[in-house]
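# Structure for the following, please:
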Amino acid sequence: MVNIRDLDPSASPLDYYGSELRRLREEAKLKQEDLGGIVFCTGSLIGQIETARKVPTRDFSERIDAALGTGGMFSRLVGLVLRCQLPTWFQAYADMEARATYLATYQAQVVYGLLQTEAYARAVLASGMPENLDELVAARLERHRILRRERPPVVWVVLDEAVLHRPIGGREVMRNQLAHLLGMREDRWVQVQVLPFSAGEHASLIGSFNTLRFDGDPDLVYTEDVMSGRMTANPDTVRESALRYAHLQAAALSVEDSAALIARVMEEQYGYQSGPDQRALA
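Next up is the predicted model:
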């Protein structure tokens, strides 16, 4: 077992979070079990977080802030803690994503990460068989916060139709995911188009990519391979990507027709059906 006295608060945001939680709990003259009772968790969980053996969630952090009267310190710190749970090669992209004023993406395989439900994200991330699945899911959901800030980025998404038909997580997960995409129509800053199978060959058969734009900084293009991701501000690459994306948007269904297709697939492929194994029927 990790001895909390051996923690170095400067070692990582998680270690700093744990050491501060312990310090403030002891200042309040509360045992771990006492604080756990106040925030509706076990004393064991408090101990695991204090020893940096478990990653806190945003909900936990908000409850701790209320219980210890920290002025929102843990709610601010947890974002950094969760960001550090992302793969090292992805953290730089996440930082840039959070600063972007415009995000454009073409996704050939899965729903864009910022629009994934928790259950869908869990199924996608589980496919890589990680040891820290809960932490990765929490980190992905934390990224969604940029869509709810006072001045959110414009997000334009083109999804290959294959994304709608690939039954990730089973029927219920997919039905809820597609319903979530339809619900995004209420957000004027998020637009979703579907590139239909009928488009045939198209401008990005090579795969998915993201373009990020900023106020006062060069545009970036981001791509991934099986092991890592790559960002570039090379003007030629950015220009080529912009051209390809324009062709994708032109070949895709309109936002309205895309919503109609999503709704049709949701009902026809993932509608409620009786059967002992709904995942197998999806």
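# Going by C-alpha atoms from here, please, whenever you check contacts or count neighbours.
Noted.
# okay, how far is it across stretch 188-202, tip to tip?
Using Cα to Cα, to the nearest Å, the end-to-end distance of stretch 188-202 comes to 27 Å.
# How about stretch 47-66?
Using Cα to Cα, the end-to-end distance of stretch 47-66 comes out at 18 Å.
# for stretch 62-75, same thing?
End-to-end for stretch 62-75, by Cα to Cα: 5 Å.
# What residues sit buried inside that stretch?
By neighbour count on 16 or more other Cα atoms under 10 Å, the buried set for stretch 62-75 is 62-65, 68, 74-75.
# As a check, name the ranges of all strands in the protein.
Taking DSSP state E as the test, the strands found in the chain are 102-107, 154-160, 190-195, 209-213, 220-224, 229-232.
# which of the buried residues of stretch 62-75 sit farthest apart?
68 and 75 (12.1 Å; Cα to Cα).
# Now the second one, please; I'll put the structures next to each other:
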Amino acid sequence: MGTEPRNPTALKRWLFFTLRRLREEKGFSRDDAAKAIRASVKIVEHYEVGRRLPSPLALEKLLELYGVPERVEFFIDLLARAKKGCDWWARFDFDTDQATLPPWFKLFLSLESEAVQIEGWDALVVPGLFQTPEYAEALVRASAVDDLSGDEIARRVDLRMARQREVLDRDGEPPIVWRVIHENALRLPAGNSDVSLGQLDHLLKLLERPNVTVQVLPSSAGEHNGFAGSFTFLSFPAELEDPGLVHAETHVRSLYYERPEELETYRKVLRRLYAQALPPERTPSMLRKVMKEL
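Predicted coordinates:
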């Protein structure tokens, strides 16, 4: 599949998501699956929520039950890779400092770094993949619930910069990144005026990349479909047969939407935001206009 997925957390998610999806699509119960592999229903549940990886034999039996024996070799390869290696963010994973990398954010970081397309809507701030270190630091300071030490702030900023390298500078073919950003987010006073101007200048440079597209939703657009909040839509390699997922982040957890009806709702929201926002070719002039007015 081109550049092979490297992050075990993402690989494990694809395995348990596929096993659950196929079982539900074929109309089998967990009891049916348990009988096929001579195991308990609890074991099948563990496989489907990611608490435990299946053995190669159990995986083969389940895929045969679900009518896709031709996928056995592919997913056994994923299983083998899921059992070795480590996620790119592991060096930031300190047991004593979950504030830098909370457990609920790890899955998203792994999946984002494997996505072939990253789309989304940003209502309040420039998205993390596009932030400069100075802008990121200003946001970390402003959004922190607790007082942070200088080292804690630096670790969070370092994680964000590493995330950008893993996604935007990925070896092989980088993902298509398409974001709609509200004009108010571009005008947000983050740090001082030099920080804000530096961030907008960085956005202009990112637009030179063929895989990066930004649209601006002007304040004059008035009411829009993005009032419910910012989100990211991740799409994955076609050979995974994964419909993708939507991620929304809060102060206490990540929310993931992956049911067909949920994905269709968010796809409609994105389509409307694309239509309401200024066309991509007008983004550079809009950024320069905001820079002059800051």
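# Tell me how they score on TM after superposing.
TM-score of the superposed chains, computed with TM-score structural alignment, normalised by the length of the first structure, equals 0.66; 194 aligned residues with a Cα RMSD of 1.7 Å.
# Residue 268 of the first structure is nearest to which of the strands of the first structure?
Residue 268 of the first structure lies closest, by Cα to Cα, to one member of the strands of the first structure: strand 190-195, at 16.9 Å.
# Name the residues of stretch 159-166 of the second structure that are buried.
Using 16+ other Cα under 10 Å as the test for burial, stretch 159-166 of the second structure gives 159-164, 166.
# I'd like the list of those that fall within helices, please.
Mapping these onto helices (DSSP state H) picks out 159-164, 166.
# contacts for stretch 193-205 of the second structure?
Stretch 193-205 of the second structure is contacted from outside by 130-132, 134-135, 186-190, 284, 287, 291, 294, using Cα atoms under 8 Å, 6 or more residues apart in numbering.
# Which part of the first structure matches it?
Under TM-score structural alignment, the match for stretch 193-205 of the second structure in the first structure covers residues 171-183.
# What of stretch 47-60 of the second structure?
Alignment note (TM-score structural alignment): stretch 47-60 of the second structure is unmatched in the first structure.
# What's the end-to-end length of that stretch?
Start-to-end, stretch 47-60 of the second structure (Cα to Cα) is 13 Å.
# still on that earlier bit, closest to residue 246 of the second structure out of the ones in helices among the buried residues of stretch 159-166 of the second structure?
Nearest to residue 246 of the second structure among those is residue 163, at 18.2 Å by Cα to Cα.
# residues in contact with the residue nearest in space to the middle of the first structure?
In the first structure, the residue lying closest to the centroid (Cα atoms, centre = their mean) is residue 140, at 2.7 Å. Taking Cα under 8 Å, 6+ apart, we find residue 140 of the first structure in contact with 113-114, 121.
# Any of those residues buried? List them.
Here, 16+ other Cα under 10 Å leaves 114, 121 buried among the contacts of residue 140 of the first structure.
# I'd like the contacts of residue 140 of the first structure written out as JSON lines, with distance to residue 160 of the first structure added.
Shown next, in JSON lines, are the contacts of residue 140 of the first structure (distance: Cα to Cα, whole Å):
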{"residue": "113", "distance to residue 160 of the first structure": "14"}
{"residue": "114", "distance to residue 160 of the first structure": "16"}
{"residue": "121", "distance to residue 160 of the first structure": "18"}
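# which among the contacts of residue 140 of the first structure gets closest to residue 237 of the first structure?
residue 113 (22.8 Å).
# quick revisit: aligned to the residue nearest to the centre of the first structure, what sits in the second structure?
Taking TM-score structural alignment for the superposition, residue 140 of the first structure sits opposite residue 160 in the second structure.
# what about the strands of the first structure, which gets the closest to residue 251 of the first structure?
strand 190-195 (6.6 Å).
# Residue 149 of the second structure: neighbour count?
Using other Cα atoms under 10 Å, residue 149 of the second structure has 9 other residues around it.
# Likewise for residue 100 of the second structure?
Residue 100 of the second structure sits with 19 neighbouring residues when counted by other Cα under 10 Å.
# and it, what is it in contact with?
By Cα under 8 Å, 6+ apart, the contact list for residue 100 of the second structure reads 92-94, 152, 155-156, 159.
# Mind checking which of the residues you listed land in helices?
152, 155-156, 159.
# Drop anything exposed from those.
Applying 16+ other Cα under 10 Å to those flags 155-156, 159 as buried.
# Export those residues as JSON lines, with columns for distance to residue 267 of the second structure.
Below are those laid out as JSON lines (distance: Cα to Cα, whole Å):
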{"residue": "155", "distance to residue 267 of the second structure": "34"}
{"residue": "156", "distance to residue 267 of the second structure": "31"}
{"residue": "159", "distance to residue 267 of the second structure": "29"}
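# Quick one: map residue 206 of the first structure onto the second structure.
The alignment partner of residue 206 of the first structure in the second structure, by TM-score structural alignment, is residue 228.
# With distance to residue 174 of the first structure and mean neighbour count as extra columns, can I get the strands of the first structure in CSV?
Shown next, in CSV, are these (distance: least, Cα to Cα, whole Å; neighbours: other Cα atoms under 10 Å):
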stretch, distance to residue 174 of the first structure, mean neighbour count
strand 102-107, 16, 20
strand 154-160, 15, 22
strand 190-195, 16, 23
strand 209-213, 23, 21
strand 220-224, 24, 19
strand 229-232, 26, 15
